[in-house]
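K.L.:
please find the sequence and the predicted model below.
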Amino acid sequence: MAVLEKNFRSHYYEKVGFRGVEEKKSLDILLNEKPIDREKLHNFCLRFAVPGIYRSSVWRVLLGIIPVYCQSQELVWNIRTQLYTDLEKTLSITRKLCKDNVTNLTFIWLLNSNKLKFDIADQLMEQENENFRRIISALLNILQTEPEVLWVGSKLHEFLWNNSRDWRGIRDCMLKLLKEDGELVAHLELYGLLDDISGSGIISAAFSTMLQPYHLSRLWDKVIAGSFKVLLYTLSAFLDRFRTEVLKVSSLPQLLEIMSNMTEVEQETVLMHGIDVWEMDGCPLVSGAILEPRPIHPFQPRTENRLSREINVAM
């Protein structure tokens, strides 16, 4: 009975983001530093899942939405919140708001970015704006308030959009990760799926429509800490895990259907396998990282420390 109670408690702590008491203590120390050392915070998020109760604050510091100086954080956040309110009021006066929160937040983002056009309907169909909508929709299930969703979504989208335009780098990295499975690579090349994937919203929207909020937030901890490449490792893990099904598809919509229909257990398996290999490669950040990617291989044993010398967390 005691063992069952302990296992239930451990599972519950993991669900809410507490994978270990020591990790929480380390994060407490980092957040109480004056000023906060953003580099250490980056490294912490690359190594561990962020506890859910800290996620909003940690993400906003990492993305530069609030400063590292604790005494200024409340002031800066109040200014950003007021700006959100002013933008929303402007759109309300001009009767551009609707009942859909995702659409309204997209309008606010476009207005703040000086990109809002007269023909709004067509503008929402553009790839960049569609990616933003997907990110915002997912964040509404992770963060508490709409100002948090807007500012985190804006910065996250900017990071993803800038990095996802390197289609050749994404494609080359995927080929290296999958190089041990010649049959799978040949199939993807035959139907142009690698090129389709590289230019699709899978990467540029960071799996926002593919994973449940709990799994997505753990993946985005790494992305917001600066690793675009963890998305490629996760995608490669998916292609490996669903190899049999992938070999039967010949178009991107068919591939997206498989990805969208993953069960929660399958999502967990894909995410953990991708992150495990990514960690063993030293947590590379961008698609053009120095280290040669380790090929994705099913059930690959962990033969190295969790992180290589590339990531050195000094608490």
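P.N.:
Nice, thanks for sending it over. Predicted model, so just to flag it, every value in this text is computed and none were measured.

K.L.:
can we go C-alpha only for contacts and neighbour counts from here?
P.N.:
OK.

K.L.:
residues near the closest residue in space to F107 that isn't next to it in sequence, how many?
P.N.:
Ranked by CA to CA, 6 or more residues apart in numbering and with sequence neighbours excluded, the top spatial neighbour of F107 is L116, at 7.0 Å. If you count neighbours by other CA atoms under 10 Å, L116 ends up with 16.

K.L.:
next one: P253
P.N.:
11.

K.L.:
so for the helix or strand where it lies, what gets flagged as buried?
P.N.:
Assigned by DSSP states H and E, P253 belongs to helix 252-260. Buried positions in helix 252-260, judged by neighbour count with 16 or more other CA atoms under 10 Å: L252, L255, M259.

K.L.:
got it, and stretch 112-126?
P.N.:
L116, Q123, L124.

K.L.:
would you mind confirming that the first one makes contact with T106?
P.N.:
No. Here L116 lies out of contact with T106, judged by CA atoms under 8 Å, at a distance of 9.5 Å.

K.L.:
next one for the comparison:
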Amino acid sequence: MAEDPQRNFRSIYYEKVGFRGVEEKKSLEILLKDDPLDVEKLCTFSQRFPLPSLYRIHVWKVLLGILPPHAESHLLVMKYRDEQYHDVLHALQVMRYIHEDSPKVEIFLRMYQLETEKLPRQTDITHLEPEDEDFFAIAKAMYEMVKNEVDSYWLIKCFVNQFSHKYGDSLPHLPKSLEYYLSLEDSRLLNHLKSCGAMSKLPYGLWFRKCFAGCLPDSSLQRVWDKLISGSCKILVFVAMEILLSYKIMLLGMSKAESITQFLENMPQENTDAIVSKAVDLWHKHCGTPMHTI
């Protein structure tokens, strides 16, 4: 499809006057009118632009396979998703794994364990495996964003499954990727972190296994997950790097690895939107982005 010169002109105009998101929203609305939906183009859009909040959850559902590309099937499919959710919920209630006052995130974990055949014998949650703690963090963040329990559970389940199956093999290599890209951007900071033994003790679990859930506020986390859900695991590396670069002066003033780790695990929340924006720019710079016609 040839590019529309008028649309290009509008894009430049909106960007100059500070309303770039207006044209992006229109482009997404055009994509969402396709039937069937073009999942590849939706991925491309999500890689290039932040998703408008009005459409974010719907696009996530499509990209995660919760909704099929054919729009006419969406209502019926969500009806089946709702029925499956309540069937699993009822089964756990009968087995007394959950009760009326059980926290939602605990219910989501038990449902996921039952559906993945990992439900433990004990009905009380007395000990969480590391993967359960990761699930808890992601589930808590997703439920805060979405609120609707059925939508939340399906998004959590499919997000966790996609992350595990698609990126599981890449996860152990992300710290090395962070070190490599940081060497390109700021070798002085990298050498300082190495010299005080902090590189091996950075909060990789919080950043990479939990996908920044519990680290970034919702508004910033959603923009990171846009990229992650649409196909880029490396966005996690660039967010981690931009956090280090943003707090460079403070980190250079610390000489103990434990102090650095503690600071990063409890980093201030006021600059996170700017951090994510800069991280996305770095990601574009080093990795490029798909350029299919939107």
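P.N.:
Received it, and whenever you're ready, just let me know what you need. No experiment lies behind these values; they were computed from the predicted model shown.

K.L.:
what about the helix holding P253 of structure 1, how far off from structure 2?
P.N.:
Compared with structure 2 after fitting, helix 252-260 of structure 1 has a mean deviation of 4.3 Å; criterion: mean CA distance after the TM-score superposition for structure 1.

K.L.:
show me what that helix is packed up against.
P.N.:
Counting contacts by 3 or more CA pairs under 8 Å, 6 or more residues apart in numbering; DSSP states H and E, helix 252-260 of structure 1 packs against helix 193-198.

K.L.:
any chance you could map the strands in the stretch 101-250 of structure 1?
P.N.:
Using DSSP state E, counting those that start in this stretch, no strands are found in the stretch 101-250 of structure 1.

K.L.:
against K201 of structure 2, how distant is the residue sitting nearest the centre point of structure 2?
P.N.:
Nearest to the geometric centre of structure 2 sits W225, at 2.3 Å (CA atoms, centre = their mean). Separation of W225 of structure 2 from K201 of structure 2 (CA to CA, to the nearest Å): 24 Å.

K.L.:
now S246 of structure 2
P.N.:
18 Å.

K.L.:
how about P217 of structure 2?
P.N.:
23 Å.

K.L.:
neighbour count: the two, which is higher?
P.N.:
Taking neighbours as other CA under 10 Å, P217 of structure 2 and K201 compare with P217 leading, 15 against 12.

K.L.:
next, count neighbours for the equivalent of S170 of structure 2 over in structure 1.
P.N.:
Alignment note (TM-score structural alignment): S170 of structure 2 maps to D166 of structure 1. Other residues within reach of D166 of structure 1 by the criterion other CA under 10 Å amount to 14.

K.L.:
got it, and L221 of structure 2?
P.N.:
Residues near L221 of structure 2, counting by other CA under 10 Å, number 21.

K.L.:
counterpart of the residue nearest to the centre of structure 2 over in structure 1?
P.N.:
Matched by TM-score structural alignment, W225 of structure 2 corresponds to W220 in structure 1.

K.L.:
now its match: closest residue in space, sequence neighbours ignored.
P.N.:
Among residues not flanking W220 of structure 1 along the chain, A206 sits closest, at 7.9 Å (CA to CA, 6+ apart).

K.L.:
residue in structure 2 matching the one you found?
P.N.:
Per TM-score structural alignment, the equivalent position to A206 of structure 1 in structure 2 is C211.

K.L.:
ok, that match to L184 of structure 2 distance?
P.N.:
Plainly put, C211 of structure 2 is 23 Å away from L184 of structure 2 if you go by CA to CA.

K.L.:
which residues does R134 of structure 1 contact?
P.N.:
Neighbour list for R134 of structure 1: A205, S208, T209 [criterion: CA atoms under 8 Å, 6 or more residues apart in numbering].

K.L.:
gap between it and G169 of structure 1?
P.N.:
Noted for R134 of structure 1: a distance of 23 Å to G169 of structure 1, by CA to CA.

K.L.:
what's the answer for I36 of structure 1, then?
P.N.:
Distance, I36 of structure 1 to G169 of structure 1, using CA to CA: 33 Å.

K.L.:
can you check I275 of structure 1 too?
P.N.:
On the measure of CA to CA, I275 of structure 1 and G169 of structure 1 end up 20 Å apart.

K.L.:
which of the two has more residues huddled nearby?
P.N.:
Comparing I275 of structure 1 with G169 by other CA under 10 Å, the one with more neighbours is I275, at 20 against 17.

K.L.:
contacting residues for the counterpart of that one in structure 2?
P.N.:
Residue pairing (TM-score structural alignment): I275 of structure 1 is matched to V280 of structure 2. Residues in contact with V280 of structure 2 (CA under 8 Å, 6+ apart) are I235, F238, V239.

K.L.:
in helices, which of those residues appear?
P.N.:
Cross-referencing those against helices under DSSP state H gives I235, F238, V239.

K.L.:
so who does the closest residue to the second one other than its chain neighbours touch?
P.N.:
If I follow you right, that is F238 of structure 2. Counting by CA to CA, 6+ apart, A279 is the residue found nearest to F238 of structure 2 once chain neighbours are left out, at 5.1 Å. Under the criterion of CA under 8 Å, 6+ apart, the neighbours of A279 of structure 2 are I235, F238, V239, M241, E242.

K.L.:
kind regards, and thank you for your time.
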